[in-house]
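1. Test case, fold it:
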Amino acid sequence: MTTAPGPASAIGVSRELDRVMRADRGRLLAILAAGLRDLALAEEVLQEAAVSALAHWGRSGLPSQPAGWLLKVARRKAIDRLRGAARDGRKAAALAGLAEDEAAPEPEAIPDERLRLIFACCHPALEPKSRVALTLRTVCGLTTPEIARAFLDAEPTMGQRISRAKAKIAAAGIPFSVPDAEHWPARLGTVLTSIYLIFTTGYVAGPGEPRDLCLEAEYLVRLIDGLRPGDAEVEGALAMMLLTAARRAARIGQDGASLPPGEQDRSLWDEGRIAEGRAILARAVARRMPGPFQIKAAIADCQMAEAGPDWPQIAALYGALWRHEPTPVVRLNGAVALAEAGDPARGLEIVEALAPELRDYQPWHAARAALLVMTGARQAAALAYRRAIADAPTVADALFLQRRLDALNAVQSGGRSGRRKESP
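-> Sure, this is the predicted structure:
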C-alpha cells in the first residue's frame, strides 16, 4: 500500500476516490463478498474503507494502487468486525481466510470476479425480481431509486427487497462462485436478464454517463459466453446487445431529441458491431433452440432492415416473444408493431386494454399517443403526449415527444383554420 509522497488536495482526493469507486466498486465488492460470505458486511467495510481513504490520502498522498489500498483496508476492517464473533463457525472460517488474504503480497491488479457475485445474486433461492435488483445494486452500483424506477416500485419497497435478499444470501450460506455446468440452466436466464437490464439502463442514459453500462454488460456476456460456449441464448443476448449498441451514436439527433431506428442517420451506425451481431445471431438460430434473447436480437436486426423497420416481421417476433415472456411490456411493444404493420385500430385496442397494468408506465402513454394519432383521435392523442412528456425519463425523450405533439398541434391548427375559411 505504498503511497505517493506528500499530501493531496481534498478536491483531488475526492475526485480520485469517486473515480475508483465508480470503476472498481463491483470488482472490490465481489472479492470481499466471496471471502466474507456476507454481502451486506462486504458493502459496509468497503464503504468504511472509502471513508478512511478521504482522510489518509489527504495526509499521505494518493496510493500507487488506489483499488488495492481500498481492498486491503476493507479486509482489515472486516477482520476487526469478525474477531468478536469468531465463535460462529462460518465467521471463523471467513476470518481465517481474510487473515490469509490480508497477509498476502499486494497484487499488481485486482482480479475481476464479478461473475461470481452475479451468480450469487441470481441464486434460485431468491425471488426473481430480487435477483435482478440485487445484481444491479451490487455489480453495477445503481442506486436504490434508480432500480425502483426501473421496476415501477416505490423506493422504500425496493430498499426492503434488496436488504432482504442480502440477508437471505448470508443466512442460507449461498456460495459466491460460478456454478458447475449442471446448475447453469436454473440460473442462466436470470443472469442474462440482469445483464440485459444493465445494458438497457446504460443505453437509455446515453454515452455521457461516467460509466458505460452498455460496454460493461457486453463484457459480462462475453465472459459468460467464454465459460459456456455454444449456448444459443447467451449468443442471442450478446447479438442483441451488439445490434442495439451499434445504433447508439445515432440515437440522439442534432436537436437533442431521441430518434427511433427508422429516423436515424444510418451512416452513424457501427457496421463492425452490426456484422458481428448478425453473425452471432445466425450461429445461435442455427442451433435450433429458440429463446427470448434470440428473439430480441432478431427484433433489433429487423429494426435495422435496409428499407426501414420490417414491421410485419417485428410484430410476428413479438408474438413469439410473448410465448416466452407473457408480460404487459411485451404486449405493449407488440401492439405498436402491429399498428405500424398496418392495423392501428387493433394495436390501440390492445394498448387500451393494458391500462390497468401500465397506466403509470411512461412508455404506455407515449405508445398510446402515437396510436391515437394513427387512428385519428387527435385531441386524446395530445393529452396522452402531454402526460408522456411530463413523465419522460430523459430530456432527449421529452424533446422527441414534444416534436410529435408540436406536429400534431400544427395539423389541428391547420384543420381549424381551413374550416373557418370555408364558413360563410
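
2. only C-alpha atoms for contact and neighbour calcs from this point on.
-> Fine.

3. dump the residue contacts of residue 213.
-> Counting by C-alpha atoms under 8 Å, 6 or more residues apart in numbering, residue 213 makes contact with 140, 198, 199, 201, 202, 203.

4. gap between it and residue 345?
-> 38 Å (C-alpha to C-alpha, to the nearest Å).

5. Then residue 221?
-> For residue 221 relative to residue 345 (C-alpha to C-alpha), the value is 39 Å.

6. I figured residue 328 hits residue 354, correct?
-> Yes. Contact criterion C-alpha atoms under 8 Å: residue 328 and residue 354 qualify, at 6.8 Å.

7. tell me which residues in stretch 31-50 are buried?
-> For stretch 31-50, a neighbour-count test (16 or more other C-alpha atoms under 10 Å) marks 31-43, 45-50 as buried.

8. now the contacts of residue 213 as a markdown table including distance to residue 107, neighbour count and secondary structure?
-> As requested, those are arranged in a markdown table below (distance: C-alpha to C-alpha, whole Å; neighbours: other C-alpha atoms under 10 Å; DSSP: H, G, I helix; E, B strand; the rest coil):
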| residue | distance to residue 107 | neighbour count | secondary structure |
| --- | --- | --- | --- |
| 140 | 23 | 22 | coil |
| 198 | 29 | 24 | helix |
| 199 | 30 | 22 | helix |
| 201 | 32 | 20 | helix |
| 202 | 31 | 21 | helix |
| 203 | 34 | 20 | helix |
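
9. show me what contacts residue 154?
-> residue 148.

10. Now with 6 Å, please.
-> If a contact means C-alpha atoms under 6 Å, 6 or more residues apart in numbering, then residue 154 has no contacts.

11. now swap in the one 10 residues further on and tell me
-> Residues in contact with residue 164 (C-alpha under 6 Å, 6+ apart): none are found.

12. Second chain to compare with the first, below:
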Amino acid sequence: MTRPVDEELLRSLTPGVLAALVRRGADFTAAEDAVQEALLEAVRLWPQPAAVAGSDGEGEVEAAAVARADGGVPRDPKGWLVTVAWRKFLDGARAESARRRREERVHEEPVPGPVPAADDTLWLYFLCAHPSLTSSSAVALTLRAVGGLTTRQIAQAYLVPEATMAQRISRAKRTVSTVRLDRPGDVATVLRVLYLVFNEGYGGDLDLAAEAIRLTRQLASAIDHPEVLGLLALMLLHHARRAARTGPDGALVPLAEQDRSRWDTAAITEGVAVLQSALSRDRLGEYQAQAAIAALHADAPTAGETDWVQIVEWYDELARLTDSPVVRLNRAVAVGEADGPRAGLAALAVVDGGVPRHTAVAAYLHERDGSPSTAARLYAEAARLAPNLAERDHLLRQAARLNSRPGAQQ
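-> As a prediction, the model looks like this:
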C-alpha cells in the first residue's frame, strides 16, 4: 500500500523553488502560480514520502523532469519541482501575448546539470523585503510566500481581520510583480520576518521554529550584524525551553512551573555564547536585549533564584529601544517579581489596557497581592480574550483554582 506524499518535504522545498523561478525572470505572482501547479503534480505523482532533504542548489538533471516510472520520489526532488514549475510558467507565458517579449528572453530552458550551491530560501526573504514594500507588507508577503503560513494565521499575528490581510498580501504581490527584484531588502525587515515566523512556529499551528533558526543561523554566517546574532541567540534560548512548555496532556506550563531538567542545555550554551559575541560589539539592539532577558531566565537553577533585578534593568533598556507597550507590560511582571506585586500593579497602571494579555497580568499581580477574588474574576475575563485554546484553558484553570478555595465566594 502506498503512503501519502511527504507534505513536510514539499513545504520545505517550496521557497527555494519559488526563488529559482524569480531568479530566472518570472514575475512573483506568475512564479507562485507555477510552483503551486508543480506541487499538485508532485502530490499526484509522488505517492511515497521521501527521506531525502532536497538539494541546496537547483541540481537539475533531465531525469528530474518527469516522475520516476515506479511512482517514487525523484532523486533530486527540488530539481524536479523547479523543472516542472518552470515549464508551467513557460506554458503560461506562451499563452499570453503580453508576455511575448519575456518569452523571447526565457524560452530556452537551462542546460541540465548541477549549479553552485545556494540557499534560495534566504535570498527570497530579502526579495520579499524589497524597498518598494512597506515593512508590514514585506513581512506579510514573506510569511505567505516563504514561511508557508495561511492568510488567517498571518492575520492573527497582526491582530487584523483576515480579509484585510488578504488585501494587503495581494497588493504586495502586485507591487513586486511590477518592479525589478535586483536589490536586497532591509536587514531589520528580514529580522522581523524571521522573528514572526519563529513565534508562529513556536506557539502556532505550524512548526516553523526550526526553519527560522536555520535561516537566522545562515544569515548570521553571511552578515556581520550584532542584531542578527541577537535574534539567533533569542531563538535558541526560547527554543531550548520548548519541551517543557506543555504537559503530557498538552496543557500550557508557565515558565515558573516548568521542569528545568527538560530544557536543552546545549541550545542554552550556544545561545549564551552567541549573545556574548553580539554584546561584545557594543551596538545594543532590541533582539540582544530580549536575548539577555531570556539568558537570565535560562541561567537560574530554579524560578526562585531568577535575577529579577537585572531583568528589570534589561526591560528598561528594551523599552528605551522600542517604546513598545508589550515590553512595558512584561516589565510590569518583572517589577512585580523584583519589588513586590504593588510595585508591579503601579507599573501596569501606565500600560494601555488594550494590550493583549494585560488582563492576565493584572490577574497574576492581584493574586500575588493577596486579592484572590479579584484575581479569579480577572483570570476568567482574560480567558475570554485569550488568543488560543491552550492559553484560554490555562487561565480558566487559574480562575477555577482560586474559586475553589474555602471562602472564595464570600
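
13. what's the spacing between residue 306 of the second structure and residue 296 of the second structure?
-> Distance, residue 306 of the second structure to residue 296 of the second structure, by C-alpha to C-alpha: 7 Å.

14. Out of the buried residues of stretch 31-50 of the first structure, which sit inside helices?
-> 31-36, 39-43, 45-50 (DSSP state H).

15. Next, count neighbours for the equivalent of residue 381 of the first structure over in the second structure.
-> In the second structure, the residue matched to residue 381 of the first structure (TM-score structural alignment) is residue 375. For residue 375 of the second structure, the count of nearby residues is 26 (other C-alpha atoms under 10 Å).

16. in what helix or strand does residue 375 of the second structure lie?
-> helix 372-385 (DSSP states H and E).

17. post-alignment, that helix versus the first structure, mean distance?
-> Aligned to the first structure and superposed, helix 372-385 of the second structure gives a mean residue distance of 3.0 Å (mean C-alpha distance after the TM-score superposition for the first structure).

18. Could you check that helix and say which residues are buried?
-> Neighbour counts over helix 372-385 of the second structure (16+ other C-alpha under 10 Å) mark 372-383, 385 as buried.

19. Would you format these as JSON lines with distance to residue 77 of the second structure included?
-> What follows is the buried residues of helix 372-385 of the second structure, written out as JSON lines (distance: C-alpha to C-alpha, whole Å):
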{"residue": "372", "distance to residue 77 of the second structure": "58"}
{"residue": "373", "distance to residue 77 of the second structure": "59"}
{"residue": "374", "distance to residue 77 of the second structure": "58"}
{"residue": "375", "distance to residue 77 of the second structure": "55"}
{"residue": "376", "distance to residue 77 of the second structure": "54"}
{"residue": "377", "distance to residue 77 of the second structure": "55"}
{"residue": "378", "distance to residue 77 of the second structure": "52"}
{"residue": "379", "distance to residue 77 of the second structure": "50"}
{"residue": "380", "distance to residue 77 of the second structure": "50"}
{"residue": "381", "distance to residue 77 of the second structure": "50"}
{"residue": "382", "distance to residue 77 of the second structure": "47"}
{"residue": "383", "distance to residue 77 of the second structure": "45"}
{"residue": "385", "distance to residue 77 of the second structure": "44"}
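
20. Count the neighbours of the spatially closest residue to residue 368 of the second structure that is not a sequence neighbour for me.
-> Distance criterion C-alpha to C-alpha, 6 or more residues apart in numbering; nearest residue to residue 368 of the second structure, sequence neighbours excluded, is residue 341 at 6.0 Å. Per other C-alpha under 10 Å, the neighbour tally for residue 341 of the second structure reads 23.

21. again with the one 10 residues further on
-> Counted with other C-alpha under 10 Å, the burial measure for residue 351 of the second structure works out to 18 neighbours.

22. Check residue 286 of the first structure too.
-> Neighbours of residue 286 of the first structure (other C-alpha under 10 Å): 11.

23. which residue in the second structure lines up with it?
-> Taking TM-score structural alignment, residue 286 of the first structure has residue 280 as its aligned residue in the second structure.

24. The first structure: which residue goes with residue 23 of the second structure?
-> So residue 23 of the second structure corresponds to residue 34, using TM-score structural alignment.

25. Give me the distance between its match and residue 91 of the first structure.
-> Counting by C-alpha to C-alpha, the gap from residue 34 of the first structure to residue 91 of the first structure is 13 Å.

26. And for residue 166 of the first structure?
-> When residue 166 of the first structure is compared with residue 91 of the first structure (using C-alpha to C-alpha), they lie 16 Å apart.

27. At the geometric centre of the second structure, which residue sits there?
-> For the second structure, the residue sitting closest to the mean C-alpha position, by C-alpha atoms, centre = their mean, is residue 197 at 1.1 Å.

28. residues in contact with residue 392 of the second structure?
-> 383, 386.

29. What's the match for it in the first structure?
-> In the first structure, residue 392 of the second structure lands on residue 398 (TM-score structural alignment).

30. what helix or strand does its match sit in?
-> Going by DSSP H and E, residue 398 of the first structure is in helix 395-422.

31. Pull out the buried positions in that helix.
-> Residues of helix 395-422 of the first structure classed as buried by neighbour count (16+ other C-alpha under 10 Å): 396, 397, 398, 399, 400, 401, 402, 404, 405, 408.
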